[in-house]
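# Got a predicted structure plus its sequence, pasted below:
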Amino acid sequence: MNEAFPPGLPRAPDPLPQNCHIKKPRLIWYDRIRQGTQLNAIVEAVLLQAAVCELLVKHPHPNIAAYLGCQVSQGRITGLCFAAYQCTLMPQVNRAPASSDVMLDGRGEAVIIDFGSCKRVGESLEGASRTYERYDERVGTARLQNDLDALAEMRTRLGDGARPFLFGE
């Protein structure tokens, strides 16, 4: 990353706890970003998620991932440290292993682990990391209804059956 570790963000414990997960930046986007106009997009995405996690630490909830701080190497953030969870929600949906922004804890409770599209109400969602088939592509700004629609879509995909899919299949 190009930016120095900002003051005010907590560092993850050193040594790291055994039962933790380090979320690393998605460097697969690097080539696409390098050719665009937002050269610091990866850095900004990591800093945004760290700031959101700091806010959530002040308002804990059992269905929000436990954030442990930033993993730092040579003065740069290399990852965000979270408590580890049992498995992703996706195998429960389609019985195939896949990455997911929702995990299940040891009791089968859903835990949100990804905050890449977390924005203040009214802010643009351009460039936000959103999960395919869990958002309305026509919506370009953050609004409370986005989360409610995504939750309803997840319920349908989990077999609620009360209504058809909203965002494609």
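Good, I have the coordinates.

# going forward, measure contacts between C-alpha atoms and count neighbours the same way
Fine.

# measure the most centrally placed residue in the chain to residue 96 for me?
Per Cα atoms, centre = their mean, the C-alpha nearest to the average position across the chain is that of residue 114, at 1.3 Å. Separation of residue 114 from residue 96 (Cα to Cα, to the nearest Å) stands at 20 Å.

# What of residue 154?
Distance of residue 154 to residue 96, computed by Cα to Cα: 16 Å.

# Give me the contacts around stretch 74-90.
With contact meaning Cα atoms under 8 Å, 6 or more residues apart in numbering, stretch 74-90 is reached by 1-5, 12, 19-25, 46, 50, 65-72, 96-106, 110.

# List buried residues within these.
Among these, the ones that count as buried by 16 or more other Cα atoms under 10 Å are 5, 12, 21-23, 25, 46, 50, 65-72, 102-105, 110.

# Put this next to the previous one:
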Amino acid sequence: MVNEELLVFSARDLSPRYEAFSEDDDEHGNPIFLYSSFGYITDEYIAYFGRSNIRKCDLNQKDIRESLKRLPDEDVYPKAPPNITVVSTPIDDDNLFLKRPKLHLDFLGTGLLPKLMLQEAETMELLRRHPHPHIVRYHGCLIKRGRIVSLVLDRLPDTLQHRLEKSAQHFNVENCIRKLTSAVYHLHSLGLAHNDLTPLNIMVNKYDDPVIIDYGSCQPFGSTLITAGTPGWIDEDFTISAEQHDRSALDKIQRWLEERSKVQRQTR
């Protein structure tokens, strides 16, 4: 049973929330629901994870509290290296974003979650020493119990995808692609490939300038990847870091932006 002090009131308090479905459809052609899974991290960065045979939209407080089980720190958070940049609390939530590990059933008990977080922290430390205006600014790590529990990054208004979904009118596609390309080439000059460029991994600031985020798959060329690519934004599945993945994604993003802008003009 979950600790009674946990402030979990509804499914809205859970993050992330997933649903799994069978590969086969039912007799009416609808996907067959298998289970929902969900994570919860307390204010003290104690991680919990749960699984239920109830759809996530139907979960109530009792279902959630009975399903959540505490995860050992060593299954979620890496030990903080001595040379890591440390950010002190309290955190300015209005201007800073805390990136926590994504609790997922596939990773639990594998040792991959701490490894992923440490790899991303090390990548961000390198980028902190070699900054670029269109790569998200990293301030350091939040440390609890001797472990990295969160990366501290600039908070930005919106993703590129949500910005274009709201309105593509007056959005400067050429400016966006030029600045994205500059940021990607900066990564490549450091021997890194992002490996997961999508409109959801690009933010826009108040001037509509793009800022690349999410460096969980960013690794030196030739490195084996734990996670990589997003369906629809890659040519094929891959497990090795390479410049070509970013070039291909940039081409797809440019076509997507141009199509969005074209549709917007036609509907005016």
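Structure received. Note that the structure is predicted; figures quoted are calculated from it, not measured.

# what's the TM-score here?
With the length set by TM-score structural alignment, normalised by the length of structure 1, the two chains reach a TM-score of 0.81; 153 aligned residues with a Cα RMSD of 2.2 Å.

# For the residue nearest to the centre of structure 1, what is the corresponding residue in structure 2?
Counting by TM-score structural alignment, residue 114 of structure 1 lines up with residue 214 in structure 2.

# now that match: how far from residue 102 of structure 2?
With Cα to Cα as the criterion, residue 214 of structure 2 and residue 102 of structure 2 are 12 Å apart.

# so how far is stretch 84-97 of structure 1 from its chain's centroid?
15 Å (Cα atoms, centre = their mean, to the nearest Å).

# which part of structure 2 lines up with the longest helix along structure 1?
When structure 1 is parsed with DSSP state H, its longest helix is helix 41-58. The alignment of helix 41-58 of structure 1 onto structure 2 (TM-score structural alignment) spans residues 112-129.

# The matching stretch: which residues count as buried?
Those buried within stretch 112-129 of structure 2 under the rule 16+ other Cα under 10 Å are 112-125, 127-128.

# Check stretch 75-83 of structure 1 too.
Applying a neighbour-count criterion of 16+ other Cα under 10 Å, one finds 76, 77, 78, 79, 80, 81, 82, 83 buried in stretch 75-83 of structure 1.

# corresponding residue for residue 134 of structure 1 in structure 2?
In structure 2, residue 134 of structure 1 lands on residue 233 (TM-score structural alignment).

# what's the burial count for that match?
19 (other Cα atoms under 10 Å).

# ranges for the strands of the stretch 51-200 of structure 2?
69-70, 96-99, 138-144, 147-154, 158-159, 192-193 (DSSP state E, counting those that start in this stretch).

# Figure out which of the ones you listed is closest to residue 223 of structure 2.
When the strands of the stretch 51-200 of structure 2 are compared by Cα to Cα, strand 192-193 sits nearest residue 223 of structure 2, at 9.5 Å.

# list the helices and strands that closest one packs on?
Where contact means 3 or more Cα pairs under 8 Å, 6 or more residues apart in numbering; DSSP states H and E, strand 192-193 of structure 2 is packed against strand 219-220, helix 243-266.

# Would you reformat those as CSV and include distance to residue 21 of structure 2?
Shown next, in CSV, are those (distance: least, Cα to Cα, whole Å):
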stretch, distance to residue 21 of structure 2
strand 219-220, 31
helix 243-266, 28
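
# Nearest to residue 192 of structure 2, out of these?
strand 219-220 (4.3 Å).

# what about the closest one, distance to the chain center?
Relative to its parent chain, strand 219-220 of structure 2 has a centroid offset of 17 Å by Cα atoms, centre = their mean.
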